[in-house]
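Participant: Sharing a model prediction with you, sequence too.
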Amino acid sequence: METEHVKEFLVMADKLNYTAASDELFISQSSLFKHIRALEDELGVAFFAKEGKRVVMTEYGKMFVHHAEIMLRQIQTYKAEVEAHREAQEKTLNIMIANPNAELEFAFRKAFPQYKLNSEHLSNIEDTEKTDAEIIILRGSIPELEENWDHQDLATDSLVVIAPNDHPVAARKSVKLIDLKNEDFIGFSARGPHVLNNRFGMMYDVVSICRGAGFEPNVIMSAFPGSEIARLVSQGGGISILFKKATMRRMGDQVSYVDIEPSLIFPIRAYHRKGKKLSEVAQAYLKFTKEWYQSLYSK
């Protein structure tokens, strides 16, 4: 049933004159007659009849007026709901992130209260195949993603040794990992980011990094997230390997930071789908996030 035909029926029901109704609708009388007939054929009844030169409405036509009005109101209500939903969707950004950053999310929401941010955790490569996220953010890169996703780097950070301030390692400016083979380490727990990162060949956690340097580290305890590891380090629990800029922001001079030779530098990378124009909110988010990282990490 054509919505426009229903509207035309209501005009005809009001005018009871094909000439007047067609003039108001800006269509020909023949088109109006054809559309009314199509409705009648679909419902198996006649809406109008002729009494001499007059057009009158049948009982079936009178019955249909009420239902036609309800139908059009419901359609208008539905259209309004669809438009509201579209507007909400246009102002909603779905992101997938490997290492959630509540501080960044809060800052973005505060700067752009008109936008809604939906965040889901990235735990394995399969998540990226079924996600409706417009943007994926992680430290490092996922080669498997780059066939269908473009990327831009928001910032970089380097892995360093985090040590208690009174630890012998803290007095050094830099260190080779092999020199730490006899040290006690604090590593990531089983829910840490290395569960994801190791699958992509990105060595973030103590065990993978040390094994890459040729030794098995003595991990005396594990924790998550990195800020909790840094806190345990500050209390003398052992040393660890964490991102320098991120840890310095949270811990300041409560721990010491010793560069690793050779350096291990990773990007903070944002992926977005190839060939798909970024939404207004996605563009705002990427611009804000890049400026946020650059502002914080430049200090």
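Facilitator: Now that the structure is in, tell me what you want to look at.
Participant: okay, CA-based contacts and neighbour counts for the rest of this
Facilitator: Fine.
Participant: Pro164 and Ile239 touch, don't they?
Facilitator: Yes: counting by CA atoms under 8 Å, Pro164 touches Ile239, with 7.0 Å between them.
Participant: and the longest helix for the chain?
Facilitator: Longest among the helix segments of the chain by residue count, using DSSP state H, is helix 59-90.
Participant: From the contact counts, what lies against the following helix or strand past it?
Facilitator: Heading C-terminal from helix 59-90, the first helix or strand you meet, by DSSP states H and E, is strand 92-97. On a contact count with 3 or more CA pairs under 8 Å, 6 or more residues apart in numbering; DSSP states H and E, strand 92-97 meets strand 116-121, strand 135-139, helix 280-297.
Participant: Got another one to weigh against that:
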Amino acid sequence: MELSYIREFVVLAEMGNYLEAADALFIAQSSLSRHIKSIELDLGSPLFDRTTRKVVLNGFGQAFLPYAKKMVEIQEEYENVLQSYLSGVSSTITVASIPSMVRYNITDVLAGFKQANPRYKLNILEADSSQILQLLLEDKCECGFVRDKDGLFDGFNKIPFTTDHLVAILPKNHPLAEREYLSLEEIQNEPFLFLNKNTTMYSICVNACREAGFEPNVAFTGLRGENLIDLVAKKMGVAVLTRRPISGRIYEDVVLVDVVPYVTTSICLVYQKNKKIADPLKSFLGYVQTYVKENENATEK
């Protein structure tokens, strides 16, 4: 059975008209009719009920159609892969990520994917979540690791990747510094140090304070968490950040205290909806999904 005939069958099934299908395929109507009869002979049954103007799939044709589509899809896939090898051109995928790649194991995923798929060229961009979504809309990257936020992903598909939660950073001699956890209400009268207003983290922290029943006194916003921590050490206020990017370090003059109730944030891989997924992106999405499944029992570090 000719694979090209299978493709013609799929087009005819979708269009329901020999003349229109033949025009779309750039072949003669008589050739299309002959090719369909060849498939029917191979399968041992007619595929269509024919009228004077339209053709409609019969039960046998309806049963065959999904398999025909799979055969066409597989043919397109292997032709693209083989063509890239023959032409010597490497396919490229551009992945954007929030800055805390190491702490969220994103660098492990990028390196692992590259090792498993050496023929793909991997470009990596670093930006805040809102900036990454704009990069996606401008087709400057194919996918991005972003911090989840309600309503942020309209128009995007997402793959949950990992989670984190908020902590308060206090001076070492703060009255609450010995606590294992605290509520935001307990520090509501402190000057707050947050990341910049145009970041997703700023929105998450401000919304958490509002959920706790108060409007935070934001004394400083900055680009880097380490600057916020240094200002806390100098008794300029208290900071609220996510735990994983700052855990594992030794701080002499500040302490990290978990915020309760827990304010959890999710890191997701997002990509555009309703857009054809090229082979490099398809491979990367599959790799990430496998990584998440294999590490789904891992705890926050």
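Facilitator: Perfect, thanks for sending it. Since this is a predicted model, take the numbers as computed values, not measurements.
Participant: related to what we said a few turns ago, columns distance to Arg211 of the first structure on top of the helices and strands packed on strand 92-97 of the first structure, output as JSON lines?
Facilitator: Shown next, in JSON lines, are those (distance: least, CA to CA, whole Å):
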{"stretch": "strand 116-121", "distance to Arg211 of the first structure": "27"}
{"stretch": "strand 135-139", "distance to Arg211 of the first structure": "20"}
{"stretch": "helix 280-297", "distance to Arg211 of the first structure": "29"}
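Participant: and the ones you listed, which is most packed in?
Facilitator: strand 135-139 (a mean of 23; mean count of other CA atoms under 10 Å).
Participant: which bit of the second structure covers that one?
Facilitator: Mapping strand 135-139 of the first structure onto the second structure (TM-score structural alignment) gives residues 143-147.
Participant: Average offset of the matching stretch relative to the first structure?
Facilitator: Superposed on the first structure, stretch 143-147 of the second structure shows a mean distance to its aligned partners of 1.5 Å (mean CA distance after the TM-score superposition for the first structure).
Participant: Verify the contact between Ala13 of the second structure and Ala63 for me.
Facilitator: No: with contacts counted by CA under 8 Å, Ala13 of the second structure stays clear of Ala63, the gap being 12.0 Å.
Participant: between the two, which one's more packed in?
Facilitator: Using other CA atoms under 10 Å, the more surrounded residue of Ala13 of the second structure and Ala63 is Ala13, with 20 against 12.
Participant: State whether the more buried one is indeed within a helix.
Facilitator: Yes: counting by DSSP: H, G, I helix; E, B strand; the rest coil, one finds Ala13 of the second structure located in a helix.
Participant: and the gap between it and Glu40 of the second structure?
Facilitator: Distance of Ala13 of the second structure to Glu40 of the second structure, given as CA to CA, to the nearest Å: 14 Å.
Participant: Indicate which one of the helices and strands packed on strand 92-97 of the first structure is closest to Asp184 of the first structure.
Facilitator: Nearest to Asp184 of the first structure among those is strand 135-139; the distance by CA to CA comes to 25.7 Å.
Participant: Quick one: distance of the helix or strand following the closest one to the chain centre.
Facilitator: Toward the C-terminal end, the helix or strand that comes next after strand 135-139 of the first structure (DSSP H and E) is strand 149-163. Mean-position distance between strand 149-163 of the first structure and its chain equals 21 Å (CA atoms, centre = their mean, to the nearest Å).
Participant: after strand 149-163 of the first structure, next one along is what?
Facilitator: Going down the chain from strand 149-163 of the first structure, the next helix or strand is strand 174-176, by DSSP H and E.
Participant: Glu103 of the first structure: helix or strand, and which one exactly?
Facilitator: Going by DSSP H and E, Glu103 of the first structure is part of helix 102-111.
Participant: quick one: contacts of that helix?
Facilitator: Outside of helix 102-111 of the first structure, the residues that reach it under the criterion CA atoms under 8 Å, 6 or more residues apart in numbering are 115-117, 285, 288-289, 292.
Participant: same question, stretch 147-166 of the second structure
Facilitator: 98, 104, 129, 200, 204, 240-244, 258-259, 262-273, 288-289, 292, 300.
Participant: In helices, which of those appear?
Facilitator: Using DSSP H to define helices, the subset of those located there is 129, 200, 204, 288-289, 292.
Participant: Turn those into a markdown table, including distance to Val146 of the second structure.
Facilitator: Formatted as a markdown table, those follow (distance: CA to CA, whole Å):
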| residue | distance to Val146 of the second structure |
| --- | --- |
| Ser129 | 5 |
| Thr200 | 9 |
| Ile204 | 13 |
| Val288 | 14 |
| Gln289 | 16 |
| Val292 | 15 |
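Participant: what two of the contacts of helix 102-111 of the first structure are the furthest from one another?
Facilitator: Maximum pairwise distance in those, criterion CA to CA, is 18.2 Å, between Lys116 and Trp292.
Participant: Just list the residues touching the nearest residue to Ile97 of the first structure once chain neighbours are set aside, thanks.
Facilitator: Nearest non-adjacent residue to Ile97 of the first structure, counting by CA to CA, 6 or more residues apart in numbering: Ile137, 4.8 Å away. Counting by CA under 8 Å, 6+ apart, Ile137 of the first structure makes contact with 95-98, 268-271.
Participant: cool, Ala213 of the first structure as well?
Facilitator: 177-178 are the contacts of Ala213 of the first structure under CA under 8 Å, 6+ apart.
Participant: can you check Leu136 of the second structure too?
Facilitator: 142-144, 271-272.
Participant: My guess is Ile97 of the first structure contacts Thr131. True?
Facilitator: No: if you go by CA under 8 Å, Ile97 of the first structure and Thr131 don't touch, sitting 11.4 Å apart.
Participant: These two: which has the busier surroundings?
Facilitator: Between Ile97 of the first structure and Thr131, counted using other CA under 10 Å, the more crowded position is Ile97 (18 against 15).
Participant: What distance do you get for that one to Tyr18 of the first structure?
Facilitator: According to CA to CA, Ile97 of the first structure stands 63 Å off from Tyr18 of the first structure.
Participant: One more: Gln254 of the first structure?
Facilitator: Distance, Gln254 of the first structure to Tyr18 of the first structure, using CA to CA: 87 Å.
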